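> the following comprises the amino acid sequence and a computationally predicted model.
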Amino acid sequence: MFKKISFPLTLLISGMLCFACGSKQAENNSTEGQNGWTSLFDGESLIGWKPLGGEAEFKIEDGAIVGIATANTPNTFLSTEKEYGDYILELDLKIEDETSNSGIIIRGQYDPEGNDGQGLVYGYQVEADPTDRAWSGGIYDEARRGWLYPLTLNPEAKDAFKMGEYNHYRIEAIGNEIKTWINGQEVAYVVDDMDAKGIIGLQVHSIGNPEHAGRKTYFKNIRIKTENLEPKPFEKDVFVVTNVDNHLTDYEKENGWKLLFNGQNSEGWVGAYKETFPDGGWTINEGVLTIEAAGGGESTNVGDIVTEEEYSAFDLAFQFKLTEGANSGVKYFVTLSEGNEGSAIGLEYQILDDERHPDAKKGRDGNRTLASLYDLIKADKPSRFVKPIGEWNHGRVVVYPNNHVEHYLNGVKVLEYERGSEAYKDLVAKSKYKVWDNFGQAEKGHILLQDHGNKVSFKTIKLKELQ
């Protein structure tokens, strides 16, 4: 026989059960709440979120937000109603089809009048790239500057993302530093000060093929921490993209990077074949080193400048800005021993306005164009990775201890070769450099910035010696 339970006791038991359920739900929704984490998604509703920019559908399935690709609509972002500044964001993301490009907008901006009145979300985006390119975790500047950190800069991280599985993203946006991880793998590191706060958005990319409509992207376990932030250090030696002028992070300093140009004076530089820095022609103003225009002749004005130190194996990164029709270059393994007239001899990362300077059509098969190994190897550069005249470009030259050499432009590797190989020697034999014995094969040399008579500017010139 069952005993009848009194009404007050029933209320007490019900209350205890509800409290336990509520406590469990709170625990699920604010994982590690005691450590400062806050859940941005309760697993049941889209409270605190709103779609922006397009008309893709979002719904909830099994405790996950599901974004559904929709034809004839722009990129759509399920965005937080609240803006965030400094934070650590974690979430799990799953893509089931390689057509379902996605990503996470961080510190995003919104223009309701943009995109012909449909609204435009723009700003930093951490990529989810299911294609063979595999740039997941890279940092893209949506609807603004394009790629800030393609995974050509960290190819070891390209296999971190797994198709058809939930991938754990960790994103740190603290001060002017943005770092990303996927499944514990360190992916991207950008220093940039364009946006200090903004929305968080979950992307469903636009589709060009209506047959791809209905394909899904999944997001869950979305949590954020905004106080008492402790940055997680990168353990591996990952290249840092810096858009803050003449600045090195502590991480870079610890890994051996140094500034070749301090942004204030000519310390560390002298004129080629000279003992001092040129009195005129080269100017330093507001952190920018500029060779002024002087008729377009090669080293006919004040001449090139070179580093006082010499280097053998190194990672060299720099920013440069061209004026219309300009020509210059960054040379390496410059020995100043050839006794030639004009610019000092060395391997050259070509800096050129390809469309307006006649040198682009000289040489062989385009080997005098922007980012090429001048007169030897043409740079294979997608046009979308070339910044317009008057904007800053990122150049990079890596010379490994085994004499493997790579050129990069705005984060994309555009050529590579083996210094001193038979293939290299064959190229030299067909070039203007054939008159110099063992051209470009010196054990060490100076870094050179070229005076070619056109106005060209440089900043954030940094180098790490490689062992």
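On my side now, so go ahead.

> contacts and neighbour counts: CA atoms only from here.
Fine.

> pull the number of nearby residues for E465.
Other residues within reach of E465 by the criterion other C-alpha atoms under 10 Å amount to 18.

> what sits closest to it if chain neighbours are left out?
The spatial neighbour of E465 that comes closest, neighbours along the chain excluded (C-alpha to C-alpha, 6 or more residues apart in numbering), is F314 at 4.2 Å.

> now the longest helix anywhere in the chain: buried residues?
Looking only at the chain and at elements set by DSSP state H, the helix with the highest residue count is helix 7-29. Neighbour-count burial for helix 7-29, counted by 16 or more other C-alpha atoms under 10 Å, picks out N29.

> putting a second one here so we can go through both:
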Amino acid sequence: MKATIPSILLAFLLSACSSGPDLKPIFNGENLEGWVANREEIWTVADGVLTATNDPDQKGDILFTTKNDYRSFILELDFKFGEGRIDSGVFLRDNKEQIQIGESGSLKRDMTALPYIPGKGYPIQVETAQTVLEKTDWNTLRIEVNGSSYTTWLNGTEIMTYESETIVPRGPIGLQLHPKREMSISFRNILATELPE
């Protein structure tokens, strides 16, 4: 018994230290409450999963949180590739700074968990994500935005940190369905928390 109590205590302390900030759902798993889209018909919710499917016009869309004043925050979500050539991502505070999910239209290769910025392209290009990316199953993407710096993890593996000179100081979080693609992508367990500054 004496050996068991310290073991339990150690496990509890390790768990408490590794849990980090308390992430809370920002997607309720039932509908688009708390989010806004230009074209809601391409976003569907079933069994706790949010799926985006491009229509025949392939116009794409961005689903933004109605909360539009995120500053420093952690976002965590699960995603799963659907049909077609996947080009999606998570927008950070506006519709420009983005963490890519799937294939880059310009580079024609997967750039998941790396930043894309119009005018700069992909300022960091590493292959780390390709060693842990599950192309036929669910993946967990974690993004920590702290001021003008952001870091990504994919399935628990740290991918990169980038210091941006162009990111706006506050804004919403967005999920992208890229235009000019026949594709679908699913999301679930979308969690976030704001960080003190």
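Now that the structure is in, tell me what you want to look at. These figures come from a predicted structure and were not determined experimentally.

> what range in structure 2 does the longest helix of structure 1 sit on?
Aligned by TM-score structural alignment, helix 7-29 of structure 1 corresponds to no residues of structure 2.

> what does that helix rub up against?
Applying C-alpha atoms under 8 Å, 6 or more residues apart in numbering, the external contacts of helix 7-29 of structure 1 come out as G33, T38, S39, F41, D42, G43.

> tell me the buried residues within the residues you listed.
Using 16+ other C-alpha under 10 Å, the buried members of the contacts of helix 7-29 of structure 1 are T38, S39, F41, D42, G43.

> next SSE downstream of the helix or strand where H394 of structure 1 lies?
With secondary structure defined by DSSP states H and E, H394 of structure 1 is part of strand 393-399. Elements were assigned by DSSP H and E; along the chain past strand 393-399 of structure 1, the next helix or strand is strand 404-409.

> so that next one versus strand 393-399, what angle?
Put simply, strand 404-409 of structure 1 runs at 180 degrees to strand 393-399, going by axes from the mean of the first three to the mean of the last three C-alpha atoms, to 10 degrees.

> show me what strand 404-409 of structure 1 is packed against.
With contacts defined as 3 or more C-alpha pairs under 8 Å, 6 or more residues apart in numbering; DSSP states H and E, strand 404-409 of structure 1 has these neighbours: strand 393-399, strand 412-418.

> trace it over to structure 2 and give me the residue numbers.
Residues of structure 2 offer no counterpart to strand 404-409 of structure 1, counting by TM-score structural alignment.

> show me the contacts for S164 of structure 2.
Going by C-alpha under 8 Å, 6+ apart, S164 of structure 2 touches S148, S149, Y150.

> identify the residue of structure 1 aligned to the first one.
In structure 1, the residue equivalent to S148 of structure 2 is N176, according to TM-score structural alignment.

> surely its match meets D193?
Yes. Between N176 of structure 1 and D193 there is a contact at 5.1 Å, judged by C-alpha atoms under 8 Å.

> more neighbours: those two, which one.
Looking at N176 of structure 1 and D193 with other C-alpha under 10 Å, you find the greater number of neighbours at N176, namely 16 against 13.

> so who does the more buried one touch?
With contact taken as C-alpha under 8 Å, 6+ apart, N176 of structure 1 is in contact with V191, D192, D193, A196.

> for the alignment partner in structure 2 of the last one, which non-adjacent residue is spatially closest?
Okay, so that is A196 of structure 1. Using TM-score structural alignment as the criterion, A196 of structure 1 maps onto P169 of structure 2. Across the structure, with C-alpha to C-alpha, 6+ apart as the measure, the residue nearest P169 of structure 2 apart from its sequence neighbours is R71 (6.1 Å).

> what about that neighbour, how many neighbours?
Burial of R71 of structure 2 is recorded as 21 neighbouring residues (other C-alpha under 10 Å).

> please apply the same query to I174 of structure 1.
The local packing of I174 of structure 1 (other C-alpha under 10 Å) involves 18 other residues.

> what residues are up against the residue of structure 2 sitting at the aligned position of R107 of structure 1?
For R107 of structure 1, the aligned residue in structure 2 is R93 (criterion: TM-score structural alignment). In this structure, R93 of structure 2 makes contact with N68, D69, Y70, R71, I167, V168, P169, R170, G171, P172, I173, G174, judged by C-alpha under 8 Å, 6+ apart.

> same thing but 7 Å
Remark: with contacts taken as C-alpha atoms under 7 Å, 6 or more residues apart in numbering, R93 of structure 2 is in contact with Y70, V168, R170, G171, P172, I173.

> now do it against S72 of structure 2, distance only.
In this view, R93 of structure 2 and S72 of structure 2 are 10 Å apart by C-alpha to C-alpha, to the nearest Å.
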